[in-house]
Structures are given as C-alpha cells and as structure tokens.
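Asks: one predicted model, sequence on top.
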Amino acid sequence: MGDGNGSGKGKSVSYAVLEDVPPTKVGEIIEGELVVSPRPASPHARAATKLGGWLDGPFDEGSNGPGGWIFLFEPELRFPALGDALVPDVTAWRRERMPRMPDVPYFSLAPDWACEVVSDVTQAWDRGPKMRVYARAGVEWLWFIDPLGEGLEIHRLQEGQWRLHGVHLGSGTVNAAPFDAVPLNMGKLWLW
C-alpha cells in the first residue's frame, strides 16, 4: 500500500485489489500502486461540500448561471489504457461530452474538470502522481483546494502540460476558470 512517498513506477496491480479496501478508506491505483487513504477529515469534507453547493445551481442545473455541466462527488475514474483508478473529491463533465449520467460503477470517460481538496495525508499524491495521471487522461482543468491554508490553485492542461492558471488565497471573491461566469466567495469554503 502506498504511503504518499513513492512513485509506484514499475509496479502494477489489478483493479480487483480495490474490492479489498475497507469502506472506511479510499482506495486508488496511481501509476501502478495501490494507495489507501483515510476518509476525508471535516475541513476537507466541508470545503468539498460547499464547493459542490456553489457549482450545482448555476453550472449543473443552469439556475442563475450557464449550466452545461454534470458534477459528481468522489466518483471512481478508471483509465484502462493507463491502468489507473482515481477518486477525485469533485469532478465535472461538460454535457456535450456526457449528455446524461450513465448508470455505471465507475467512469472511464475522463472528466473535463477535477478538484482535489488537499491534506497533509494526500498532498504528495495529489500534486505528484495523480496530477500526472490526470494529464495523461486529458483532464483539461485541475483545481487544488487547501482548506487549512485557505487557498485555491487552478491548473489548465495545454499541449499535454499543466500550466498554472491562477492562485487565490483568503476569503475574497474570485472568478475561477472554467466556472468564471459566476463569482466564487472563497470564504464560504473555509467556514467549518
């Protein structure tokens, strides 16, 4: 099992190992290595919940916003060509790529946007191996939210490389791509 300190390169495990991960943990296969993490702590879960609440109305339902997206909390993403299985905190697909929500146990269609709420336990994996997998899978936008450091970091995939698109700290209001049509009051993410 991974501990957040290795690259996992050269190792390979099958998706079957995920069935043995206890429900109190999150199991992922990242660059060929099984990584088991604890369920999110309260600041982490609260930031993801508040973010989802902000995104749902204007971007998923189209209420006071442009719509056009489908959002999910902690879906399992399996990329068979890569051999990886990831569980991002929040993801979204543009409706033109996924018009309706399929009834499936996991998704093999890469999302257009993924958000990782980082913690001391997950940060090394989120910002290293998982970030590389998201790039190889073709995820266009990747956010990192740090609830304890009160920060939002936005990356965009361009020509196969992550480019830092913006960093926002504190509790101000920001227009955060790709959801810049509706301002985000970041202070609401840190209320826990």
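Replies: Nice, thanks for sending it over.

Asks: please count neighbours and contacts with C-alpha atoms only from this point.
Replies: OK.

Asks: so what does the helix or strand residue 114 falls within touch, helix or strand wise?
Replies: Following DSSP states H and E, the helix or strand that holds residue 114 is strand 113-117. Under the contact definition 3 or more CA pairs under 8 Å, 6 or more residues apart in numbering; DSSP states H and E, strand 113-117 sits against helix 42-55, strand 90-94, strand 141-146.

Asks: let's see it at 6 Å
Replies: Taking 3 or more CA pairs under 6 Å, 6 or more residues apart in numbering; DSSP states H and E as contact, the helices and strands that strand 113-117 lies on are strand 90-94, strand 141-146.

Asks: and residue 137, how close does it get to residue 77?
Replies: As for residue 137, its distance to residue 77 is 10 Å (criterion: CA to CA, to the nearest Å).

Asks: repeat that for residue 86.
Replies: Noted for residue 86: a distance of 5 Å to residue 77, by CA to CA.

Asks: one more: residue 165?
Replies: 24 Å.

Asks: what does residue 158 give?
Replies: 21 Å.

Asks: of those two, which one has the most company?
Replies: In this comparison of residue 158 against residue 77, neighbours counted by other CA atoms under 10 Å, the higher total goes to residue 77 at 20 against 12.

Asks: ok, the more buried one touching residue 85?
Replies: Yes - using CA atoms under 6 Å, residue 77 and residue 85 qualify as a contacting pair, with a distance of 5.4 Å.

Asks: in what helix or strand does residue 124 lie?
Replies: Element membership of residue 124 [criterion: DSSP H and E] is helix 123-127.

Asks: in that helix, what's buried?
Replies: Burial within helix 123-127, assessed by neighbour count using 16 or more other CA atoms under 10 Å, is assigned to 123, 124, 125, 126.

Asks: same question for stretch 48-56.
Replies: The neighbour-count check on stretch 48-56 (16+ other CA under 10 Å) flags 48, 49, 50, 51, 52, 54, 55, 56 as buried.

Asks: for residue 113, see how far away residue 90 is.
Replies: In this structure, residue 90 and residue 113 are 8 Å apart, going by CA to CA.

Asks: got another, please set it beside the one above:
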Amino acid sequence: MGKLVRERGFWPAGNFHVPPVGSNPFGVQGLKTIAYELVEELGEAPDAVIVPTSRGDLIWGIWEGFRECRTRGEISHLPRMVAVEPFPRLTRVLHGEDWRGQFEGRSSLASIDGFTVTYQAVAAVTESGGTAVSVTDQEVAWAWKEAARSGLLLESSSASVLVAVLRLVNSGWLKKEESVVAIGTSHGFKERSPHERDQ
C-alpha cells in the first residue's frame, strides 16, 4: 500500500506504517456512526461493547462516537470497550509492555490477526475502563458453530466476540443483568467454516 501511495498517488484507506498509527482519519471517523446507530436503537449506551480487534480502527471509532453522544447529552454513561484478539497483544500492553513493540502469535483469524497494536486501541480500552480478551482458534470454532445454529453465519473473527462475552460473564467482569453489544464485523460467506479449514 505504501508503494501505491508514494508512486501512484493512491489514497490510503488503511494503515501502512510500522509501528502502526491507525488508518486514514476519514475512514476512522466514519466508524463513529456505529455508536450513533446503537444509541438510536437502544435509547442509551450499552454497558459494554465487545469488538473484534486487530489494529483498533473499529474500537476507536465506536468509542469516539459514544463520547460525542455523551457530549451532546444523548446518553447518560459511556460503555466499557472490550477488544477481542487472537493472541495476547493488547493484553500484554495492558500489563505493562510497550505498545510500539511486536507481538508474535499464530491464528487462523485473518481479519484480526497481526503482530502490532495501535495507541488508539490502547486508549479506547483504557479510557473506557474496558479490557482485552485473547481467544483461541478452538474456542472460536465452537462459537462459530453455536452462532450458525442460531441463524448467524459469521466470519470466524466475528464469532470471537461470543467467546469473549462468555468468558467475561463467567469471570464476573460482566454482570448477567448488564446490556452488552457484540459487534459482528463480517459474514461467514467470505471463508470456509472452521471445521472445514481444519481438515
């Protein structure tokens, strides 16, 4: 992408810097509308929003949207933002590691894979009093099947949020009476099922 921007004048919608700084601000600003729509539908902010996270554009955009809704007096509280990742990256940063480092790991969750963390992802989680949850391919394969049985055909990276919700409820971090929104970022037609990939 960097070569196309430099040599051919392409407009970068995504990030191409290392360490990453997040994507083009115009793209990230557009993600705020997810928070606007949630507030419109729910009439208030949920207690927590669970987001599949790679570099953090989505979680930051949603967080910014909720902060704007609060500033305008449309909601009475801000939600806690939870980043779901395929192996500990942001989790390690929250425990003291430098966010500018590289975090090695292996995962089949292509949409949220990667070895870096952005400051905006750290800020969205810490400013909101949220957390990060790392999930395994095996857990996500189970969640994918459960979602499909309920009529939701999600991409595996999107199914990761179901694992996070269950883990946070079981640990007591989320109370059963709290309102939670789990963001599904993509449909399952773009990939084979986790069961098929393992064969």
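Replies: Great, that's in hand. Bear in mind the structure is a predicted one, so any value in this text is a computation, not a measurement.

Asks: superposed, what's their TM-score?
Replies: Comparison of the two superposed chains (TM-score structural alignment, normalised by the length of the first structure) gives a TM-score of 0.31, and 114 aligned residues with a CA RMSD of 5.9 Å.

Asks: and of the buried residues of stretch 48-56 of the first structure, the nearest to residue 38 of the first structure?
Replies: Each of these was scored against residue 38 of the first structure by CA to CA, and residue 48 proved nearest at 15.6 Å.

Asks: got the buried residues for the helix or strand hosting residue 35 of the first structure?
Replies: In this structure, residue 35 of the first structure is located in strand 33-38 according to DSSP H and E. Taking 16+ other CA under 10 Å as the basis for neighbour counts, the residues of strand 33-38 of the first structure that come out buried are 33, 34, 35, 36, 37.

Asks: returning to that earlier point: and of the buried residues of helix 123-127 of the first structure, the nearest to residue 94 of the first structure?
Replies: Distance to residue 94 of the first structure across these (CA to CA) is lowest for residue 126, with 22.7 Å.

Asks: how much space between that closest one and residue 46 of the first structure?
Replies: In this structure, residue 126 of the first structure lies at 18 Å from residue 46 of the first structure, with CA to CA as the measure.

Asks: before we move on, what about residue 90 of the first structure?
Replies: 12 Å.

Asks: now the helices for the second structure?
Replies: For the second structure, helices defined by DSSP state H occupy the ranges 2-8, 25-30, 32-42, 57-71, 90-94, 119-128, 137-149, 156-171, 194-198.

Asks: save the ones you listed as TSV, and put in mean neighbour count and distance to residue 49 of the second structure too.
Replies: Putting the helices of the second structure into TSV (neighbours: other CA atoms under 10 Å; distance: least, CA to CA, whole Å) gives the following:
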stretch	mean neighbour count	distance to residue 49 of the second structure
helix 2-8	11	32
helix 25-30	15	17
helix 32-42	16	10
helix 57-71	23	9
helix 90-94	19	16
helix 119-128	19	10
helix 137-149	18	18
helix 156-171	22	10
helix 194-198	12	25
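
Asks: among those, which is nearest residue 82 of the second structure?
Replies: Closest to residue 82 of the second structure of the helices of the second structure is helix 119-128 (CA to CA; 6.4 Å).

Asks: just want the angle from that closest one to helix 57-71.
Replies: An angle of 40 degrees separates the directions of helix 119-128 of the second structure and helix 57-71 when computed by axes from the mean of the first three to the mean of the last three CA atoms, to 10 degrees.

Asks: contacts for helix 119-128 of the second structure next, please.
Replies: For helix 119-128 of the second structure, contacts defined as CA atoms under 6 Å, 6 or more residues apart in numbering pick out 56, 60, 80, 81, 131.

Asks: most widely separated two among these?
Replies: With distances taken as CA to CA, the most widely separated pair in the contacts of helix 119-128 of the second structure is 56 and 80, at 14.8 Å.

Asks: okay, the two: which has more neighbours?
Replies: Comparing residue 56 of the second structure with residue 80 by other CA under 10 Å, the one with more neighbours is residue 56, at 26 against 21.

Asks: ok, residues contacting the strand or helix carrying residue 163 of the first structure?
Replies: Here residue 163 of the first structure is covered by strand 161-169, with elements defined by DSSP H and E. Judged by CA under 6 Å, 6+ apart, the contacts made with strand 161-169 of the first structure from elsewhere in the structure are 150, 151, 152, 153, 154, 155, 156.

Asks: quick check: neighbours shared by residue 77 and residue 85 of the first structure?
Replies: With contacts defined as CA under 6 Å, 6+ apart, no residue is adjacent to both residue 77 of the first structure and residue 85.

Asks: who are the contact partners of the residue lying closest to residue 62 of the second structure once chain neighbours are set aside?
Replies: Using CA to CA, 6 or more residues apart in numbering and skipping residues adjacent in sequence, the residue nearest residue 62 of the second structure is residue 32, 4.8 Å away. Contacts of residue 32 of the second structure were listed using CA under 6 Å, 6+ apart, and they are 61, 62, 65.

Asks: mind doing that once more with 8 Å?
Replies: Residues touching residue 32 of the second structure, when contacts are defined by CA atoms under 8 Å, 6 or more residues apart in numbering, comprise 61, 62, 63, 64, 65, 66.
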